[in-house]
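J.: next come a sequence and a model predicted from it.
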Amino acid sequence: MAFAKLIIPFILVSLLVLHQVQAVQTNHQLASNAVSNTGYGPKMDCGAACAGRCQLSSRPRLCKRACGTCCVRCNCVPPGTSGNYEACPCYASLTTHGNRRKCP
């Protein structure tokens, strides 16, 4: 009889621990997916990369703002001051509501 009274709390505690372990694993998987979706390797210095990209722009503030947004999303900026989109496909694929290229 005493054994039967101990089984129910033991099952409840076991289920609680199992639930916590699954929650931790799910959070770990979500975090690793977020890192893998942002680009390759460590975060790049978007400010410096966009300053180089926008140095010849007629509207440097607008260029740096758009470039910064794209850089944060893609974690890459194509080399040079224009073009070279093949070096960063994510950067090239971002568009505005009017289907124009968002990233300079």
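T.: Happy to help now that I have it. Note that this is a predicted model, so its numbers are computed, not measured.

J.: hey, let's count contacts and neighbours off CA atoms from now on
T.: OK.

J.: residues in contact with the most centrally placed residue in the chain?
T.: Nearest to the mean C-alpha position of the chain, by C-alpha atoms, centre = their mean, lies Thr38 at 3.4 Å. The contact partners of Thr38, by C-alpha atoms under 8 Å, 6 or more residues apart in numbering, come to Val72, Arg73, Cys74, Asn75.

J.: this is the comparison structure:
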Amino acid sequence: MKLVFATLSIVFLVLASSLVHPCMAISDAIKPNSSLDCDSKCGVRCSKSGHDRCLTFCLKCCLKCNCVPSGTYGNKHECPCYRDMMNSKGNPKCP
């Protein structure tokens, strides 16, 4: 009986460990920017503006560029990708 229990325990552990990696991959796919907190960075960036629209575009830019310039305005030289993104009219996309 002990041998059966030990064997089943080992099989269960092997199966459980094989499921850990796919779950972690799904988690990474949902939130690709774990090193940068876009919500808080964009919250600071958009604190003095029309908050909803600014946040929407800031979050899009942050997720794509993986950076947000400091302050509430300017400093775009800190993040060239953020600075160089344009909308369809040729205007800066990122606030």
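T.: That came through, no problem. Predicted model only: the values in this text are computed from it and were never measured.

J.: related to what we said a few turns ago, are any of the contacts of Thr38 of structure 1 buried, and which?
T.: Buried members of the contacts of Thr38 of structure 1, scored by 16 or more other C-alpha atoms under 10 Å, are Val72, Cys74, Asn75.

J.: excluding chain neighbours, give the residue nearest to the first one in space.
T.: The shortest distance from Val72 of structure 1 to any residue other than its chain neighbours is 7.0 Å, reached at Cys46 (C-alpha to C-alpha, 6 or more residues apart in numbering).

J.: burial measure for the one you found, as a count.
T.: Here the number of neighbours of Cys46 of structure 1 (other C-alpha atoms under 10 Å) works out to 19.

J.: in structure 2, what residue corresponds to it?
T.: Mapped onto structure 2 by TM-score structural alignment, Cys46 of structure 1 lines up with Cys38.

J.: could you do Pro60 of structure 1 as well?
T.: Mapped onto structure 2 by TM-score structural alignment, Pro60 of structure 1 lines up with His51.

J.: ok, that match - how many residues close by?
T.: When neighbours are defined as other C-alpha under 10 Å, His51 of structure 2 has 13 of them.

J.: kindly report the same for Tyr73 of structure 2.
T.: 13.

J.: which residue in structure 1 lines up with it?
T.: So, by TM-score structural alignment, Tyr73 of structure 2 is matched to Ser82.

J.: now for that match: which residues touch it?
T.: Going by C-alpha under 8 Å, 6+ apart, Ser82 of structure 1 touches Arg53, Pro104.

J.: run the last query once more with 7 Å
T.: Counting by C-alpha atoms under 7 Å, 6 or more residues apart in numbering, Ser82 of structure 1 makes contact with Arg53.

J.: using the three-state scheme, assign it.
T.: Classification of Ser82 of structure 1 by DSSP: H, G, I helix; E, B strand; the rest coil places it in coil.
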